[in-house]
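S.K.: fold the following for me, if possible:
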Amino acid sequence: MNPKMLFKLVIDLTMTILMLIEMAYYITGNTVHEFLGVSVLVLFIVHNFLNRRWFSTILKGKYNLRRILQIVLNLLFLAAMAVMMICGILMSSELFSFIPVNDDMIFRQIHVQTAYWGFIIMALHVGFSWGMIINSVRRMTGITGTSRIRTIGLRVLAMLIVFYGVYASFEREIGTKLTIYNPFGTWVNDDSAIKFIIDHFSIMGIYICGTHYALKFVQKQDKGELKNTDIGSKMRIN
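M.R.: Sure thing, here's the model as predicted:
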């Protein structure tokens, strides 16, 4: 694998894991939360620097449904992360306590809400790149052939993750946390670090799987339309 691509994958994977840990504020505590938050900020800046050419291509080339959705999603993710981090710095009680803020409740509310929206958008973002991630893993592990049993097993696993992710979404009131009515939601009192990670990875799985298979459906539709167009052109020529 290209060393630069591998470095990008490591940065993205590390940032994803740290963002997931950041969601567990009531487990890690404020000090760890703020230090990891700064780490995520640094990784996010590195991520955008490594992908800086993407910004210069937004207004170039042809647009299809996939590209439009990806551009909108990336810009939303950038906005959510920027707002979340700015509010996090303004409400900081340790690392950035020197910044005078009289009432940080509004920043706290926006910080939490944009964190959950960023969490969902991040999962959608991963879903857009899931095909590339799978291909990279195959090259790294030397898996080149196809296996019907492996494919069925992975799809069954994906279905189980999605089903449990739906259950975890309701248990943790993710829908409520995404609204301005009550972004703090209700904390699961008997929570453990392992259960938290499993629940949130499963919730991510809903959006990763949904985005991945929705894109595959769109691509099949595009190929079908292109094939019909080619057939129609040949018929007119003949």
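S.K.: only C-alpha atoms from now on, for both contacts and neighbour counts.
M.R.: OK.
S.K.: report the buried residues of the helix or strand hosting Ala82.
M.R.: Here Ala82, judged by DSSP states H and E, is contained in helix 65-90. Applying a neighbour-count criterion of 16 or more other C-alpha atoms under 10 Å, one finds 73-74, 76-78, 80-85, 87-90 buried in helix 65-90.
S.K.: check which helices and strands that helix sits against.
M.R.: Applying 3 or more C-alpha pairs under 8 Å, 6 or more residues apart in numbering; DSSP states H and E, we find helix 65-90 packed against helix 105-128.
S.K.: ok, and for the helix it packs on, which residues are buried?
M.R.: 107-128.
S.K.: relative orientation of the top helix by length along the chain and helix 105-128 in degrees?
M.R.: When the chain is parsed with DSSP state H, its longest helix is helix 193-237. With axes from the mean of the first three to the mean of the last three C-alpha atoms, to 10 degrees as the basis, helix 193-237 and helix 105-128 are set at 50 degrees to each other.
S.K.: helix 193-237 packs against which elements?
M.R.: Applying 3+ C-alpha pairs under 8 Å, 6+ apart, one finds that helix 193-237 contacts helix 3-22, helix 105-128, helix 130-141, helix 148-171.
S.K.: tell me the helices and strands packed up against the second one.
M.R.: Of the remaining helices and strands, those touching helix 105-128 by 3+ C-alpha pairs under 8 Å, 6+ apart are helix 3-22, helix 65-90, helix 174-177, helix 193-237.
S.K.: with distance to Val40 added, can I get those helices in TSV?
M.R.: TSV is the format used below for those (distance: least, C-alpha to C-alpha, whole Å):
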stretch	distance to Val40
helix 3-22	6
helix 65-90	9
helix 174-177	21
helix 193-237	18
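S.K.: Thr141 is nearest to which of those helices?
M.R.: Thr141 sits nearest to helix 3-22 of all the helices and strands packed on helix 105-128, at 13.3 Å, using C-alpha to C-alpha.
S.K.: and this one, please, so the two structures can be compared:
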Amino acid sequence: MRRKYQCQVLSDVVMLFILLSLMGFHLWSEYIHEWLGTILFLMVMLHVGLNTHWLQKLFQGEYCAFRLLQLSINALLLLLFLSAVISGVMLSRHLLPDLVIHSSSDLVRKVHMASVHWLQIIIALHLGIHWRMLANFFCKIWHISPVSVLITRILPLIFSAIAVYGIYAFIQRERLPYLLFQVDFAFFDFDESMFLFYWDFFAITLSGAYLSQILIWLMTFRQPVRR
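M.R.: A predicted model of the protein is given here:
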């Protein structure tokens, strides 16, 4: 297995954990939050650098439904990431407090919160697009047959249950108003369990990944019956 691909998957896993940590703003100090955001930015740059082959092929070949879906998700991912980074830099009070563009206005804060929450959803869809590839990767690392009962029956059942719980967590934690740009100030439960918080947001992410799997199935794998 190529070392470059191993590096890609490892960096993707680390980015996912950092993203979940950033969602738990109240569980860390503001100083750590800004450092985590900076590290995520650098890792995204690394991720783009390791995937330049995809960019080089952007204007080559025909665009099927799957490729259009992939391009749309990646374009949204880029726009949301830039929005989250720029608004985060404007709000920075520790690492970049003296920038000319510094602003702690309600509008910038709302943009940052909405961007980050949308970013989690789109990253989940992005993860779902590469789900099969990642599954094959981990099967090779752990020396598990991709046609074993564990892979074809047990794990899909477990992941499906977690994804269903993720929908409940999304509703229970009232994430929709963040996506609709309706939250002016976030109210946090500083006494809640860190494990429960990250479990809920991991489940929400898994729900998004499963949603993209359903979209892929609807768009590319359902073939009309020929008579």
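S.K.: what's the TM-score for these two chains?
M.R.: In this superposition the chains share a TM-score of 0.92, using TM-score structural alignment, normalised by the length of structure 2; 226 aligned residues with a C-alpha RMSD of 1.9 Å.
S.K.: with respect to burial, which of the helices and strands packed on helix 193-237 of structure 1 scores highest?
M.R.: Sort these by mean neighbour count, taking mean count of other C-alpha atoms under 10 Å, and helix 105-128 sits at the top with a mean of 21.
S.K.: returning to that earlier point: in CSV: the helices and strands packed on helix 193-237 of structure 1, plus distance to Val46 of structure 1.
M.R.: Shown next, in CSV, are those (distance: least, C-alpha to C-alpha, whole Å):
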stretch, distance to Val46 of structure 1
helix 3-22, 8
helix 105-128, 16
helix 130-141, 19
helix 148-171, 30
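S.K.: among those helices, which is nearest Leu215 of structure 1?
M.R.: helix 105-128 (7.6 Å).
S.K.: distance from the closest one to structure 2 after superposition?
M.R.: Compared with structure 2 after fitting, helix 105-128 of structure 1 has a mean deviation of 0.7 Å; criterion: mean C-alpha distance after the TM-score superposition for structure 1.
S.K.: matching residues in structure 2 for that helix?
M.R.: Equivalent residues of helix 105-128 of structure 1 are located at 106-129 in structure 2, counting by TM-score structural alignment.
S.K.: neighbouring contacts of that stretch?
M.R.: 19, 23, 70, 73-74, 76-77, 80-81, 83-84, 87-88, 90-91, 175, 178-185, 205-213, 216 (C-alpha atoms under 8 Å, 6 or more residues apart in numbering).
S.K.: would you check the span in structure 1 matched by stretch 200-211 of structure 2?
M.R.: Alignment of stretch 200-211 of structure 2 against structure 1: residues 199-210, by TM-score structural alignment.
S.K.: hang on, the earlier thing: out of the helices and strands packed on helix 105-128 of structure 1, nearest to Asn51 of structure 1?
M.R.: Closest to Asn51 of structure 1 of these, according to C-alpha to C-alpha: helix 3-22, at 8.9 Å.
S.K.: and the angle for the closest one with helix 130-141?
M.R.: Angle, helix 3-22 of structure 1 to helix 130-141, by the same axes, to 10 degrees: 120 degrees.
S.K.: gap between the helix or strand just after helix 3-22 of structure 1 and the chain center?
M.R.: The element immediately downstream of helix 3-22 of structure 1 (helix or strand, assigned by DSSP H and E) is helix 25-28. Remark: helix 25-28 of structure 1 is offset 21 Å from the chain centroid, using C-alpha atoms, centre = their mean, to the nearest Å.
S.K.: now helix 25-28 of structure 1 on structure 2. Mean distance?
M.R.: Once fitted to structure 2, helix 25-28 of structure 1 is off its aligned match by 0.6 Å on average (mean C-alpha distance after the TM-score superposition for structure 1).
S.K.: spatially speaking, which residue is in the middle of structure 1?
M.R.: Met122 (1.7 Å; C-alpha atoms, centre = their mean).
S.K.: that one and Lys216 of structure 1, how far apart?
M.R.: Distance of Met122 of structure 1 to Lys216 of structure 1, given as C-alpha to C-alpha, to the nearest Å: 19 Å.
S.K.: and His111 of structure 1, by the same measure?
M.R.: For His111 of structure 1 relative to Lys216 of structure 1 (C-alpha to C-alpha), the value is 34 Å.
S.K.: returning to that earlier point: of the helices and strands packed on helix 105-128 of structure 1, which approaches Ile149 of structure 1 most closely?
M.R.: helix 193-237 (19.0 Å).
S.K.: tilt between the closest one and helix 148-171?
M.R.: 120 degrees.
S.K.: ok now helix 193-237 of structure 1, how far from the chain's centre?
M.R.: 16 Å.
S.K.: ok so, going back, mean distance, the match of stretch 200-211 of structure 2 to its aligned residues in structure 2?
M.R.: When structure 2 is overlaid, stretch 199-210 of structure 1 sits 0.9 Å from its aligned residues on average, using mean C-alpha distance after the TM-score superposition for structure 1.
S.K.: what's in contact with that stretch?
M.R.: 20, 119-120, 123-128, 130, 158, 161-162, 164-166, 168-169.
S.K.: and with 7 Å instead?
M.R.: Here stretch 199-210 of structure 1 makes contact (C-alpha atoms under 7 Å, 6 or more residues apart in numbering) with Ile120, Ala123, Leu124, Val126, Gly127, Ile161, Val162, Tyr164, Gly165, Val166, Ala168, Ser169.
S.K.: so which bits of that stretch are buried?
M.R.: Residues of stretch 199-210 of structure 1 classed as buried by neighbour count (16+ other C-alpha under 10 Å): Asp199, His200, Phe201, Ser202, Ile203, Met204, Gly205, Ile206, Tyr207, Ile208, Cys209, Gly210.
S.K.: of the residues you listed, closest to Met5 of structure 1?
M.R.: Ranked by distance to Met5 of structure 1 (C-alpha to C-alpha), those are led by Ile208 at 20.6 Å.
S.K.: so how far is Gly88 of structure 1 from that closest one?
M.R.: From Ile208 of structure 1 to Gly88 of structure 1 the distance is 27 Å (C-alpha to C-alpha).
S.K.: ditto for Ser169 of structure 1
M.R.: Ser169 of structure 1 is 24 Å from Gly88 of structure 1, by C-alpha to C-alpha.
S.K.: many thanks, we can stop here.
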